[in-house]
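**Student:** I need the structure of the sequence given here:
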Amino acid sequence: MGPDAERTRGGATSGRQSGPTSGRGAAARGGAKGGPRKSSTAGAGGRSSGPARGHGYAPARPRELDAKIEERNRERHNKPQVKTPKTFPGAEQEGERLQKVLARAGMGSRRACEELIEMSRVEVNGEIVTEQGLRVDPEKDEIKVDGLTVATQSYLFFALNKPAGVVSTMEDPDGRQCLGDYVTNRDTRLFHVGRLDTETEGIILLTNHGELAHRLTHPKYGVQKTYLAAITGPLPRDIGKQLKSGIQLEDGWARADNFRVIQQTGKNYLVEVTLHEGRKHIVRRMLAEAGFPVEKLVRTGFGPIPLGDQKSGWLRRLTNTEVGMLMREVEL
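**Tutor:** Coordinates of the predicted model:
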């Protein structure tokens, strides 16, 4: 071939190499075997070809579609909750399980209350319960443990160590310190069981159980109250016999149930007087009539509830056992 033919063949060869690379080399430099295929740029037209079908990245989602999806999700999560009816076994039964009521009343954990039932120590309306799961109405059913009534209702029982100088009323129109000053943070209205003289210290009960309060102060039930009195002697040997036999007062005879000397220091005596009457100033008047005016008086017990080491001015809630003992005292 001549030189012209060689030039022609060389031009064609150079023309094939100057265009876009094709064949196996192209694939190795970024095609199917080298990762995502890159977009190629058209020559003369200046148009860009998009990603090849089946390869590369998906086109961006329109904002309108995102807004619709978000709105649909919001509606799904904001749907009102549908309350399904109770279909579990026993839902149609009334009342509460006995062990739950006992646990709430302070008789121990639910497991401990179940053990009380297993030991036949619990009775409802006079009948001993031997099986678990009994449902009761705390407001109506009488529940007892070891013969003592359990205070399951919404009643409150407190013991206050009343200081001297406090008036035995829940309110005082003259602005004096009274029992109500010690229970100002209680939502339920309480009232006092009986009274103590203004200068007498010691235990006084507060409750919202009207029937119990009435019986505790009624002479029929004869609930005893115990007092410690500081007096000056000397005391005759038969002073106790005199007080138990009866002292004539202006409003009738008054008798002590028990009398004893607790402490003696020279002519100063600390004596204990127990009686079930509740007349005004009864202990002070009895001892004064016998010839021994009282210098200081403290009530140390109301029925089965002792004052113990409770500090002056302190209010404490009665235990469930103490409430049960009070109720048994007055046949409740």
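**Student:** hey, let's count contacts and neighbours off CA atoms from now on
**Tutor:** Fine.
**Student:** check which helix or strand covers Ala26.
**Tutor:** In this assignment (DSSP states H and E), Ala26 forms part of helix 24-28.
**Student:** give me the next element, helix or strand, following that helix.
**Tutor:** Past helix 24-28, the next helix or strand by DSSP H and E is helix 63-77.
**Student:** buried set for that next one?
**Tutor:** By 16 or more other CA atoms under 10 Å, helix 63-77 has no buried positions at all.
**Student:** which residues in the stretch 101-250 of the chain form strands?
**Tutor:** Using DSSP state E, counting those that start in this stretch, the strands of the stretch 101-250 of the chain run over 122-124, 127-128, 135-136, 143-145, 148-149, 157-162, 191-193, 201-207, 225-232, 247-249.
**Student:** what's the most buried one of these?
**Tutor:** Mean neighbour count (mean count of other CA atoms under 10 Å) peaks for strand 201-207 among the strands of the stretch 101-250 of the chain, with a mean of 25.
**Student:** angle of that strand against strand 157-162?
**Tutor:** 150 degrees (axes from the mean of the first three to the mean of the last three CA atoms, to 10 degrees).
**Student:** for strand 201-207, packing partners?
**Tutor:** strand 157-162, strand 191-193, strand 296-302 (3 or more CA pairs under 8 Å, 6 or more residues apart in numbering; DSSP states H and E).
**Student:** could you tell me the angle between that strand and strand 296-302?
**Tutor:** Following the same axes, to 10 degrees, one obtains 40 degrees for the angle between strand 201-207 and strand 296-302.
**Student:** relative orientation of strand 201-207 and strand 225-232 in degrees?
**Tutor:** Using the same axes, to 10 degrees: strand 201-207 against strand 225-232 is 160 degrees.
**Student:** so which of the helices and strands packed on strand 201-207 comes closest to Leu212?
**Tutor:** strand 191-193 (8.8 Å; CA to CA).
**Student:** another sequence for comparison is provided below:
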Amino acid sequence: MERLQKYIASCGITSRRKAEELILNGHVKVNGVTINELGTKIDPDKDIVTVNDKRITEKNEFVYIKLNKPTGYITTVKDQFGRKTVLDLINVKERIYPIGRLDFNTSGLLLLTNDGELANKLMHPKYHIYKTYIADVRGQVSEESLQKLRTGVHIEDYKTSPAKAKLIELKDNKSTVQISIYEGKNRQVRKMMDAVGHPVLSLKRISFGEINLANLKSGEWAYLSNNEINFLKKG
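**Tutor:** Presented below is the predicted three-dimensional model:
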């Protein structure tokens, strides 16, 4: 027996977290009966599961992609306002979706897959996978400000986990900072820099754990290598 949301994710429909939303919103049926409560278990060999009245089956082949996201694209599968999404940049037959997010004005490394179980794992902060960013910020960043980032800063109603932070360059009234975090809260790096008095002018993610952009130009994508896939799956 397998939890329904886990099965939906293993079919490559979406992440487990989004699968839970599909269930709660009444989009999932098991053997023709709508399920809208979490906790249901199914037998994948016997039960028929449909999402929006379309039968789903488990994926045996997964794809793993990295994209150098330009600014001006949103990190969703589709947008109700007709804005450009990261999927407009990738031409594959599989139904893929992003692992985590980069906001509209942030560029850089974004991973995409149809492996819902792995996506669910990678988005959980308990795995401590550091994402590294290069931020151009306003003002001259002091060692005191960097130390605050390293020990955690208060944002809204929470304190961030310790970050890795170092100064790359000072120029006039602008600084370039490298910052690594393993949390993934909405616009977190921007809010952290605001908290120490240095608003972000531009932001780019350059790595996700051991995976980096390599030679990918803005807007380009590539399949992950076996070594990169193994990194994501280990632990």
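**Student:** picking that back up, export the strands of the stretch 101-250 of structure 1 to TSV and append columns for distance to Glu277 of structure 1.
**Tutor:** Shown next, in TSV, are those (distance: least, CA to CA, whole Å):
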stretch	distance to Glu277 of structure 1
strand 122-124	34
strand 127-128	35
strand 135-136	38
strand 143-145	29
strand 148-149	25
strand 157-162	20
strand 191-193	14
strand 201-207	15
strand 225-232	8
strand 247-249	13
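**Student:** not counting sequence-adjacent ones, nearest residue to the counterpart of Tyr130 of structure 2 in structure 1?
**Tutor:** Using TM-score structural alignment, the partner of Tyr130 of structure 2 in structure 1 is Gln224. Closest residue in space to Gln224 of structure 1, ignoring its immediate chain neighbours: His276 at 4.1 Å, by CA to CA, 6 or more residues apart in numbering.
**Student:** for that neighbour, what are its contacts?
**Tutor:** For His276 of structure 1, the contact set (CA atoms under 8 Å, 6 or more residues apart in numbering) comprises Pro219, Gly222, Val223, Gln224, Lys225, Ala256, Asp257.
**Student:** in ChimeraX, how would I select the buried members of the residues you listed?
**Tutor:** The buried residues among the contacts of His276 of structure 1 can be selected in ChimeraX (16+ other CA under 10 Å) with this line:
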select :222,223,224,225,256,257
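**Student:** between the contacts of His276 of structure 1, which is nearest Glu199 of structure 1?
**Tutor:** Lys225 (16.9 Å).
**Student:** for Val261 of structure 1, which non-adjacent residue is spatially closest?
**Tutor:** With CA to CA, 6+ apart, the residue lying closest to Val261 of structure 1 is Val271, at 4.4 Å.
**Student:** any idea how far Val33 of structure 2 is from Val51 of structure 2?
**Tutor:** Separation of Val33 of structure 2 from Val51 of structure 2 (CA to CA, to the nearest Å): 11 Å.
**Student:** what do we get in structure 1 for Phe231 of structure 2?
**Tutor:** Under the alignment defined by TM-score structural alignment, Phe231 of structure 2 corresponds to Met325 in structure 1.
**Student:** packing partners for the one helix or strand its match maps to?
**Tutor:** Using DSSP H and E, Met325 of structure 1 maps to helix 320-329. Contact here means 3+ CA pairs under 8 Å, 6+ apart; on that basis helix 320-329 of structure 1 packs against strand 148-149.
**Student:** okay, which residue is most central for structure 2?
**Tutor:** Nearest residue to the geometric centre of structure 2 (CA atoms, centre = their mean): Gly100, 1.2 Å.
**Student:** so what's that one closest to, chain neighbours aside?
**Tutor:** Met123 (6.1 Å).
**Student:** ok, the one you found touching Leu111?
**Tutor:** No. In this structure Met123 of structure 2 lies outside contact range of Leu111 using CA atoms under 8 Å: 11.0 Å.
**Student:** which neighbours do those two have in common?
**Tutor:** Ile99, Gly100.
**Student:** can I assume Pro162 of structure 2 is in contact with His154?
**Tutor:** No. Pro162 of structure 2 is not in contact with His154 according to CA under 8 Å; the separation is 11.2 Å.
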